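Participant: sequence-free structure coming up:
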């Protein structure tokens, strides 16, 4: 059985507000819990007008209050932006508030441009080993093993489920060495997916938290009752991808009929590339897309990315995705 989880960037629409986006996040997480998703993650992004999840730990706490069973967490926290002690305190607090439900996915990208990264970190000087060292330091705070000489309060003894995230081979290698679960960002950077998974599985070393490799991969889903409707609602995310890759990010825009046909060839190629790990269509279309993706990758879990302009349409897409995965599980039983 392949597990199903949801990634939410907490999008802000062209006519919406941050408050509305946060309310939608709580409602979407509650809905995902009701239809059978295993976990709900938000991601750390900074300086982006169309994403409301910059204060990631705060958003997770907000979502936690709206749900009761689903795992909640970060996919991910960009570790270079914060001291490991700060993250231990934040996620130690979350673990105290929502015990047994907190995930902490760790990435080494800035989640912003260089100017914003400078404002966050004050300096950008680091060596190649800083990210692995920071992960180990963070583990030490949670383990309360005394190696740092500092006791994180909250944090000491907390048990968030730690993940290594990545879109290249580096994260796969680190997750394997540390014996941690691994999540690949194929929903927007699919190039190294197969190689990264192979390296992770080949080099995995069992740890106190994980006996065997456990891999997740991102997959875009835009589901609706008709294929035409699904293709239409997908165009908001398509516009966002093109805007980001061409240096013009902004708030999420409403769907546009026939959007792809309006693009110049270079922009259409960008879109086809970043959305190659995707399914757009009816429940049956999505089931086929998910089945092919799982068969190709062998992942233990699929993390669905589904940024849709209309909140009700997004909830419908999430429900249809859950039904599609359930149909695959029934067929495999």
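Facilitator: Yep, it's here. Please read these numbers as outputs of a predicted model, since none were measured by experiment. Numbers count the residues shown, from 1 in each chain.

Participant: Please count neighbours and contacts with C-alpha atoms only from this point.
Facilitator: Will do.

Participant: So residue 213 sits against residue 183, correct?
Facilitator: No - checked against Cα atoms under 8 Å, the pair residue 213 and residue 183 is beyond contact range at 11.1 Å.

Participant: higher neighbour count, these two?
Facilitator: Using other Cα atoms under 10 Å as the criterion, residue 213 and residue 183 rank with residue 183 on top: 31 against 21.

Participant: Pasting the second one now:
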């Protein structure tokens, strides 16, 4: 049984686990194949550096993200590593039949036992046209997420449903696959608390409701067979380099990505620039900086201080860091520095 920690006891950065959320970025001038190969290379390095988990996210119709077939990529990463946990951060359950997800993750757990996490999101995470292309029904907008979740959990453990199971998930049934609820608001926080499941908050791109959501989760938490105490993992952007100036430069790729999103554009990840002043206006700058307000950017000492402050204000039991960096070698170095910070080096 996993255990959470109370938020009122100050945690030191070297006392909690750190994980990676990889968006498998397709960089400008690169291909999806390049991106996926880099994802595996990052996971292999992360395993050697002591990261706890390596999660991938489901996105569709995004030219700059290669992890749309999330379960397939999880299998690729798990097959190329040995011990790091690999999972979804997350699977958008409204896009899928629960049976299909149970079978996919049952297959993954059968192939890589004890290493697979199933993080679930409630938001459809796509536009209307993509939703239709995914063959989702008109009612699959997330409002019936609790029912979908109950159905999915019952495929793994039929005892959770009092009705006879006419359909079984094979592989899947009887397997212990940790289910996490992911969110950027209070809905999934409350549901995760009521069900006694671990909760992950997407503060790396949706910072506004972080602290209220954590309070809702902890207040509503009921012990379960999964957890006896709340367990919170919080997302944070982390871009580290050997110098403050280089880290700030690297971070401009992520700033350009978010700027394009608020302008209603999608595209591949742009290379960094020396200054964003000629690219955004003051209003856009304020919006992007607000969305990315939970970010640790700088050299090792600066990143250590910023991440420790983030742990102090959230009481997080685990951090999951996202580093959207154009150059793969610079991305590796950034995650290496973050790993050193958590080891106390």
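Facilitator: Arrived safely, thanks for sending. These figures come from a predicted structure and were not determined experimentally.

Participant: TM value for the aligned chains?
Facilitator: Scored against TM-score structural alignment, normalised by the length of the first structure, the superposed chains reach a TM-score of 0.96; 328 aligned residues with a Cα RMSD of 1.3 Å.

Participant: which ones are touching residue 199 of the second structure?
Facilitator: Counting by Cα atoms under 8 Å, 6 or more residues apart in numbering, residue 199 of the second structure makes contact with 180-183, 188-189, 192-193, 217, 231-233.

Participant: Select from these the one having the most neighbours.
Facilitator: Greatest neighbour count in the contacts of residue 199 of the second structure, by other Cα under 10 Å, goes to residue 189: 30 neighbours.

Participant: Touching, that residue and residue 216? I think so.
Facilitator: Yes - contact criterion Cα under 8 Å: residue 189 of the second structure and residue 216 qualify, at 6.2 Å.

Participant: Show me the strands in the first structure, by range?
Facilitator: Counting by DSSP state E, residue ranges of the strands within the first structure are 3-8, 39-42, 71-78, 102-107, 161-166, 182-184, 215-223, 278-281, 301-305.

Participant: Mind putting the ones you listed into CSV with distance to residue 84 of the first structure?
Facilitator: As requested, the strands of the first structure are exported to CSV (distance: least, Cα to Cα, whole Å):
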stretch, distance to residue 84 of the first structure
strand 3-8, 23
strand 39-42, 19
strand 71-78, 11
strand 102-107, 11
strand 161-166, 13
strand 182-184, 19
strand 215-223, 24
strand 278-281, 34
strand 301-305, 25
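
Participant: Which of these has the highest mean neighbour count?
Facilitator: The highest mean neighbour count among the strands of the first structure, using mean count of other Cα atoms under 10 Å, belongs to strand 182-184: a mean of 29.

Participant: That one vs the second structure, mean deviation?
Facilitator: Compared with the second structure after fitting, strand 182-184 of the first structure deviates on average by 0.2 Å (mean Cα distance after the TM-score superposition for the first structure).

Participant: Which positions in stretch 140-153 of the second structure come out as buried?
Facilitator: Judged by neighbour count using 16 or more other Cα atoms under 10 Å, the buried positions of stretch 140-153 of the second structure are 140-142, 145, 148-149, 151-153.

Participant: same question, stretch 33-47 of the second structure
Facilitator: For stretch 33-47 of the second structure, by 16+ other Cα under 10 Å, it's 35-36, 38-47.

Participant: Equivalent analysis for stretch 306-326 of the second structure, please.
Facilitator: Within stretch 306-326 of the second structure, the residues that count as buried by 16+ other Cα under 10 Å are 306-308, 310-312, 314-326.
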